[in-house]
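1. Next input, structure requested:
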Amino acid sequence: MELYDSEEQQVEAIKNWWQENGKAVIIGAVVGLGGLFGWRYYQDSMIEAREVASQNYAVVVAELQSSGVIAADQAQAFIDSNDVKEYSVLAAMQLAKVQVEAQDYQAALEQLNWAKNNTQDVAMAPLLTYRIARIEAQLGNYAAATAALDSITDTSWAGRVAELRGDIALEQGELDAAYAAYSEAQQAADASQLLQMKLDDLAK
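-> All right, here's what the predicted structure looks like:
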């Protein structure tokens, strides 16, 4: 920066700088403020969208709880049209639940696969994959069920995964493999209280 001998020279330099750069400064300020207000508007819109989605989701869940699969079309319409994907995923899971209760396993499987492919929540993936594996096993698709279980690497699911492996082995008449899987599941932090009963039944 140049050194000035007097205040007059400094004032003159400022005037010259403003003549050269003033327009750019004004334009930059306008653009900056426009961007700020635009960002705030975007955030407000997102908050409003989430609030609306939350309210509509609550209505869908209430309908599914009271009417079961009769409310499937209403739930599906919400899933398809809702812009907030997290609530669509949760609705798909709720719809799958009532479809399982109605023994419409194939429809439930489609909902869970859709939810798994659309969730952004990494913590949700093991839950969805586990439920997919259970339905595949229910349908007798043991290879698909096992493949789904193989993809669950979260150790907090170790007990449930091993127990389901045991259930699958038992369904296939592989008693030794079932016993080994149940024994493994019993050592996990998330071991269920039913494991000892399953082991006792196999030991008879």
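2. Only C-alpha atoms from now on, for both contacts and neighbour counts.
-> OK.
3. The longest helix along the chain packs against which elements?
-> Identified as the longest helix of the chain according to DSSP state H is helix 7-67. With contacts defined as 3 or more C-alpha pairs under 8 Å, 6 or more residues apart in numbering; DSSP states H and E, helix 7-67 has these neighbours: helix 72-81, helix 85-101.
4. Proceed likewise with the subsequent sequence, for comparison:
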Amino acid sequence: MAYDLEEQEQIDSLKDTWKKYGNLVTWLVIVCLGGYAAWTYWNTYQGNQSLQASQLYEEMQKSVTSKDNAKVQRAAEDLKEKFPRAAYAPMAALVAAKSAFDAGDLKVAKTQLQWVADTAKVDEYKAIAKIRLAGIALDEKAYDEGLKQLSGSFPAELEADVLDAKGDIYVAQNNIAEARTAYKAALDKMSEKNPGRQSLQTKLDAVGGAAETKVVSK
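-> Just a heads-up that it's a prediction; the model follows:
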């Protein structure tokens, strides 16, 4: 194919550019493709990791059903060790904590919960772990430790549970005024549809803090 003078000059210029920078361009393309391949591999790897983690989590649930605490703990440790970044790891630790608690092993239960509180990426998981740690502290009469677990900020949807747990500790300390304040605040933050409202209202009534009757002006 014949080219006019201007086109030929552009082609010659392109050839000169390629001679000077061709290897650089090639490497840039390879780097870009390599980066894309790595990204694709990582996503595939993550998908495989999630699948394997979910399968192990399902097996752990079977052990929960059969009340085999030893197997539950082994499965939870496997998930934490092999898939620490997967969402199933903190979920498994929370389940393992409940299993240990039911089996009367408070030491293991606290260890599992503390792992979630220290390492979970999801704030809700961390909050649940702290609330449950506070509950165990209440059972052990370690009231200051329980209140320490409930200090700081928490996700809005769990603030009512935190206040409820604080109220329980205040009652155990015979600090009725603080308990009443905590229960009232918890009730204010709790959704009307929350099944825990009735239990919370009963606690509030028990400490002399029955909800005030609202007067609707006509």
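5. taking the helices and strands packed on helix 7-67 of structure 1 together, which one is wrapped up most tightly?
-> Of all the helices and strands packed on helix 7-67 of structure 1, helix 85-101 has the most neighbours on average by mean count of other C-alpha atoms under 10 Å, namely a mean of 21.
6. Tell me which helix or strand comes right after it.
-> Counting by DSSP states H and E, the element after helix 85-101 of structure 1 in chain order, helix or strand, is helix 105-118.
7. what comes into contact with the helix or strand that that following helix is followed by?
-> Later in the chain than helix 105-118 of structure 1, the nearest helix or strand by DSSP H and E is helix 124-138. Helix 124-138 of structure 1 is contacted by residues 105, 109, 112-113, 115-116, 119, 142, 144-146, 148-149, 151-152, 154, 157, 161, 164, 168 when judged by C-alpha atoms under 8 Å, 6 or more residues apart in numbering.
8. What is the helix or strand just after helix 124-138 of structure 1 packed up against?
-> Downstream of helix 124-138 of structure 1, the next assigned helix or strand under DSSP H and E is helix 142-150. With contacts taken as 3+ C-alpha pairs under 8 Å, 6+ apart, helix 142-150 of structure 1 sits against helix 124-138, helix 158-171.
9. Tell me the residues of structure 2 aligned with the shortest one.
-> Under TM-score structural alignment, helix 158-171 of structure 1 corresponds to residues 159-172 of structure 2.
10. Pull out the buried positions in that stretch.
-> By 16 or more other C-alpha atoms under 10 Å, the buried positions in stretch 159-172 of structure 2 come out as 159-171.
11. Go through those and say which is closest to Ala206 of structure 2.
-> Nearest to Ala206 of structure 2 among the buried residues of stretch 159-172 of structure 2 is Val171, at 10.1 Å by C-alpha to C-alpha.
12. Quick one: residues contacting the closest one.
-> Residues in contact with Val171 of structure 2 (C-alpha under 8 Å, 6+ apart) are Ala179.
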